[in-house]
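A.B. asks: starting from these lines, generate the structure:
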Amino acid sequence: MLLAPSLADIERLAQAAVERLPDQFRRHLASVILKVEDFPDETVMAEMNLETEWDLLGLYWGRHVGMKGDVPTGALPDMIFLYRRPMLDVWAESGETLELLVTHVLVHEVGHHFGLSDEAMDEIESSAASE
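C.D. replies: Model prediction:
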C-alpha cells in the first residue's frame, strides 16, 4: 500500500526548491514563512471567491515588495501557503513529478508577489528545477 506524500514531504520539496532559486529570491524568502496545509481556510476561500477548497494550489499572503518600507504595527509576516490536497490531485492527473509541481507553485506565488511576468517566472522555474 502506498501512502500519499505528507505535509512534511511537501514542505521538504518546497524548501529544496527555495534553495535552488536565484540569490535575490532566496534573500527575500529568508523572512517569509512557508506553510503547507491540506486546503485553504474559510477566510482565504472567501477573499479569493473560491467555489471549492480544491481551486487553489498556493498563495502568497503579504505585502507587495514595493510596500515593504512602511510596515504597519501588528502586520503579520509574509507567508507562502502550499495546499497539499489540490496539488496531489494535479500531480496525479498531470504525470509530472511532485517536485516539479511544488517548484512551479512556489515560483508562481513568489513571482506574482514580485510583479513578474509569466515568462520571467518560467525562466526562474527552469533555473530552480532539479538536475
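A.B. asks: all contacts plus neighbour counts: C-alpha atoms, from now on.
C.D. replies: Will do.
A.B. asks: name the nearest residue to residue 33, sequence neighbours excluded.
C.D. replies: residue 79 (4.6 Å; Cα to Cα, 6 or more residues apart in numbering).
A.B. asks: how far off centre is stretch 6-14?
C.D. replies: Centroid separation for stretch 6-14 versus its chain: 12 Å, with Cα atoms, centre = their mean, to the nearest Å.
A.B. asks: I have a second one here; can you model it like the first so I can compare?
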Amino acid sequence: MNEDRFDELVNEAVDGLPEEFAARLENVDVVTAAAPSARTLREVGLKTGGTLLGLYRGVPQTRRTTRYGNVPPDQIVIYRKPILAQARAECADGDLDAAVRALVRTTVLHEVGHHFGLSEADLRRIDYA
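C.D. replies: Okay, here's the model as predicted:
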C-alpha cells in the first residue's frame, strides 16, 4: 500500500470519528509517518524494533487549565509501516485494504482517547487498545 492510500485511510478514520469526539477535538493535528524513530520508541518504553502504531503528543484535555493557550497543536502520529506489518499478519482473507482500514480506525480512536485524557487501562476497557 502506498503512502497516499494510507493517508486517505487515516483521513477517512478522522472524518469518521463519532460526532461527540469530533466536536471536542481541540488544538490537535493528525499526521502520518513511516515509522517511529529509535528515540521515540525509547521515550515510550519500547526497545528498538518494538511495535508502535500511533502516538499522542500533547496536553490531554483533562490536564489543561485556564492558563492553557498560545501553544502549538498537540499531535497524533499514525505510523504506516508498523500498521501495514500488523495488518498483513492479521489479514486472514487477503483483503489488506480492509485490514489496514480497521487497524487505522482503532489506532486513531486510541490516540484520540489519549487526547481526551484516557489511560491505557481506560482504552482497554472500551476495546480501543
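A.B. asks: residues in contact with the residue nearest to residue 33 of the first structure?
C.D. replies: 32-35, 60-62 (Cα atoms under 8 Å, 6 or more residues apart in numbering).
A.B. asks: wait, doesn't residue 52 of the second structure sit right on residue 82?
C.D. replies: Yes. Counting by Cα atoms under 8 Å, residue 82 is a contact partner of residue 52 of the second structure at 6.7 Å.
A.B. asks: what does the longest helix along the second structure rub up against?
C.D. replies: If you go by DSSP state H, the second structure has its longest helix at helix 96-115. Outside helix 96-115 of the second structure, the residues that touch it by Cα under 8 Å, 6+ apart are 1, 9-10, 13-14, 17, 53-56, 58-61, 76, 78, 83-84, 87-88, 90-91, 119, 123, 128-129.
A.B. asks: 7 Å - rerun?
C.D. replies: 9-10, 13, 53-56, 60-61, 76, 83-84, 87-88, 91, 123, 128-129 (Cα atoms under 7 Å, 6 or more residues apart in numbering).
A.B. asks: equivalent analysis for stretch 122-130 of the first structure, please.
C.D. replies: Contact with stretch 122-130 of the first structure is made by 17, 20-21, 100, 103-104, 107, as judged by Cα under 7 Å, 6+ apart.
A.B. asks: same check on stretch 30-41 of the first structure?
C.D. replies: Under Cα under 7 Å, 6+ apart, the answer for stretch 30-41 of the first structure is 7, 11, 53, 77-85.
A.B. asks: then stretch 44-51 of the second structure?
C.D. replies: Residues from elsewhere that reach stretch 44-51 of the second structure (Cα under 7 Å, 6+ apart): 38, 41, 82.
A.B. asks: and what of stretch 6-15 of the first structure?
C.D. replies: 36-37, 84, 99, 102-103, 106.
A.B. asks: quick one: that stretch aligns where in the second structure?
C.D. replies: Counting by TM-score structural alignment, stretch 6-15 of the first structure falls onto residues 2-11 of the second structure.
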